[in-house]
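Trainee: How does the following fold in three dimensions:
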Amino acid sequence: MSEFVIDVRDLHKSFGARSVVDGLTLKVAQGEICGFLGANGSGKTTTIRMLCGLLTPDSGEGTCLGLDLRKAGPAIRRQTGYMTQRFSYYDDLTVRENLELVAGVYEMVDGNEAVRAIVARMGLRAYETQLAGHLSGGWKQRLALAACVLHRPKLLLLDEPTAGVDAKARREFWDLIHDMAGEGLTVLVSTHYMDEAERCNRIVYLADGRIVVSGTADEVVRGAGLIIFEAAGDGIDEVTRRVRRMRGVEAAAVFGHALRVAGNDRAALEEATRAFPSLDWHEAEPRLEDVFIHQLAAKEAVQ
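Mentor: As a prediction, the model looks like this:
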């Protein structure tokens, strides 16, 4: 097998006249947690489905787990865990029954032992006999993760796995992901949560089916060239409404009692801040969320 678990080049996929993935090239190393970022419709889900053999690319080539992406879909899927955006197991079966069903689908010879082990690892023992439909969102996601890794895959594909889950459950979910990555599992995960993206070893930003930014969170933030000015004071909401319309201001948002103004044109931003001398302005470090909004604004400006 190649040193890369995912090694694909120039993937294209269209649905009718709409191009969804347009020349995507991606490499992901073993044990890496790679985060997929991008607006809705940017091609994240379609890419994930091509990588696990559920969709065939219109063109392009490469390997997943050392297997030909275009020819070996069933073999790839047997070694891959894929967790979709929505809970996709049976509400009217218990936690254990769902896992036993998955073990049967994969024809695992040690299915009973594998179920016992994953129930313990995911902290599901207290819920084994509970119907899946009665679980909270966080515990449903744990069950879904348990089902995805029950057959001991080498690659885990997660499509917005923690949408709608509370902060504590999200953190615990990611702790489990990092534990498994430390054991050699490769993970590709799409997310809209910036704190989750920062936990990835590398992030890839997609726009219109193309990769426009790739690197660690720090590299992506530094490479964006964003300038941030921050201020606090009275009348902050009114200032925010006014400053958004000023030249050079790409984004202006209130966080608590502070206003953050972002853009690439330092002179224009300084001029904008001088228009509100009653506020105490200072330059601040950009965050990954600032870069995410910047990329969205750039995409909208092109359209």
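
Trainee: rest of the way, CA atoms for contacts and neighbours
Mentor: OK.

Trainee: surely Asp208 meets Gly43?
Mentor: Yes: in this structure, Asp208 is within contact of Gly43 by Cα atoms under 8 Å, at 6.6 Å.

Trainee: more crowded one of the two?
Mentor: Gly43 (24 against 18; other Cα atoms under 10 Å).

Trainee: gap between the more buried one and Gln79?
Mentor: Applying Cα to Cα, to the nearest Å, the value for Gly43 to Gln79 is 23 Å.

Trainee: again, but for Pro161
Mentor: 19 Å.

Trainee: Show me which of those two is the more surrounded one.
Mentor: Comparing Pro161 with Gln79 by neighbour count (other Cα under 10 Å), the higher total belongs to Pro161, at 22 against 17.

Trainee: got a list of what that one touches?
Mentor: 83-85, 141, 189-191 (Cα atoms under 8 Å, 6 or more residues apart in numbering).

Trainee: Tell me if I am right that it is in a strand.
Mentor: No: under DSSP: H, G, I helix; E, B strand; the rest coil, Pro161 sits outside any strand and is assigned coil.

Trainee: re earlier: want to throw the contacts of Pro161 into a markdown table with distance to Ala267?
Mentor: Converted to a markdown table, the contacts of Pro161 look like this (distance: Cα to Cα, whole Å):
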| residue | distance to Ala267 |
| --- | --- |
| Met83 | 46 |
| Thr84 | 45 |
| Gln85 | 43 |
| Gln141 | 47 |
| Val189 | 38 |
| Ser190 | 36 |
| Thr191 | 34 |
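
Trainee: let's see this one next to it:
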Amino acid sequence: MSDYIIDVAGLTKRFGDKTVVDGLNMQVNRGEIYGFLGPNGSGKTTSIRMMCGLLTPDAGQGQTLGYDVVRQAASIKREVGYMTQRFGLYDDLSIRENLDFVARVYGMDRRRQRVDAALQRLGLEGRQKQLAGSLSGGWKQRLALAACMLHEPRLLLLDEPTAGVDPKARRDFWDEIHTLAHEGITVLVSTHYMDEAERCHRLGYIAYGKLLAMGTPAELVAQSPLSTWTIAGTGASALGTTLEQHPGVEMVTRFGNALHVSGVDSAELAAAIAPYRDTPGLSFEHGRPALEDVFIHLMRQSADNFR
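Mentor: Below you'll find the model as predicted:
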């Protein structure tokens, strides 16, 4: 049996003549929050569904929670909590009624105790009689997570769980995820948000069906070949438009009155910037790229498998 909660090699999934996931190799440790990043259509959701037994891979092998992902998919599903992108509970039932319905459908024992515990854990007790359809995005998110936790899973698979949720609700959600991980629950979460990526223990970046990079946020930045200059001050945005035309400048990212100007050839990038270093009102600082810069660079290096 693998020492990893998830340990897969060569997972491949095709739909028609399109290879959506191409030879995925991935390992996730017990009690780890593993962030799964990539652009829309990159294969994140398909990969998650193969690892939790909802889709059968066309090729590859591996284990989730010690069960074979091909031959023991039913056993995996019993011990995994899967939170989808879309809210999947009933708008015309209350919070408690939704949780009780889920517990009944899956024939759970200690049904009342499980529902009470989920309500308490996610701070839903005071709203338990409120209809789900009247909840804000953040409260719907809590309800969906509570439903995932009813059967006391060892692994949580969260597919873009904070899309459309306000910053405070996102922060509260991540505090809860870290508490769960501290208790030994493993979490695999897909996200588009860079601040959320930096909250994960390790990250995997997938683009167009291929896993391009894996490591801690600090490791991914350190391993990147990018050189980055930060240019700040009035007029930085206009300068960015000029710099985009220079050799050696691979990408320019705007942050208010600041720019990240990046390229893989440090000397050529410095030469592109040099004529503007004395521009009044602008400051120039050379340093490491941001995590977002690294991921955009990775995406640009990969071929779109749907073209």
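
Trainee: Show me which of the contacts of Pro161 of structure 1 are buried.
Mentor: 83-84, 141, 189-191 (16 or more other Cα atoms under 10 Å).

Trainee: which of these lies closest to Arg96 of structure 1?
Mentor: Relative to Arg96 of structure 1, the closest of those is Gln141; by Cα to Cα it sits at 14.5 Å.

Trainee: Flag every buried residue along the longest helix along structure 2.
Mentor: In structure 2, assigned by DSSP state H, the helix with the most residues is helix 167-182. For helix 167-182 of structure 2, the neighbour count (16+ other Cα under 10 Å) marks 169-170, 173-174, 176-178, 180-181 as buried.

Trainee: ok, now stretch 68-84 of structure 2?
Mentor: Going by 16+ other Cα under 10 Å, stretch 68-84 of structure 2 has these buried residues: 68-70, 73, 75-77, 79-84.

Trainee: residues near Lys154 of structure 1, how many?
Mentor: 20.

Trainee: Quick check: it vs Val291 of structure 1, distance?
Mentor: For Lys154 of structure 1, the distance to Val291 of structure 1 - Cα to Cα - is 32 Å.

Trainee: what do we get in structure 2 for Gly60 of structure 1?
Mentor: Counting by TM-score structural alignment, Gly60 of structure 1 lines up with Gly60 in structure 2.

Trainee: Mind giving me the packing neighbours of the helix or strand hosting that match?
Mentor: Using DSSP states H and E, Gly60 of structure 2 maps to strand 59-64. With contacts taken as 3 or more Cα pairs under 8 Å, 6 or more residues apart in numbering; DSSP states H and E, strand 59-64 of structure 2 sits against strand 6-15.

Trainee: Let me know the angle separating the strand it packs on from strand 59-64.
Mentor: 140 degrees (axes from the mean of the first three to the mean of the last three Cα atoms, to 10 degrees).

Trainee: Just the residues contacting strand 6-15 of structure 2, thanks.
Mentor: For strand 6-15 of structure 2, using Cα under 8 Å, 6+ apart, the contacting residues are 19-29, 46-47, 51, 57-66.

Trainee: once aligned to structure 1, how far is the helix or strand that it is followed by on average?
Mentor: Heading C-terminal from strand 6-15 of structure 2, the first helix or strand you meet, by DSSP H and E, is strand 18-28. Taken against structure 1, strand 18-28 of structure 2 registers an average deviation of 0.7 Å after superposition, with mean Cα distance after the TM-score superposition for structure 1.

Trainee: quick revisit: and which of the contacts of Pro161 of structure 1 is nearest to Asn201 of structure 1?
Mentor: Val189 (11.1 Å).
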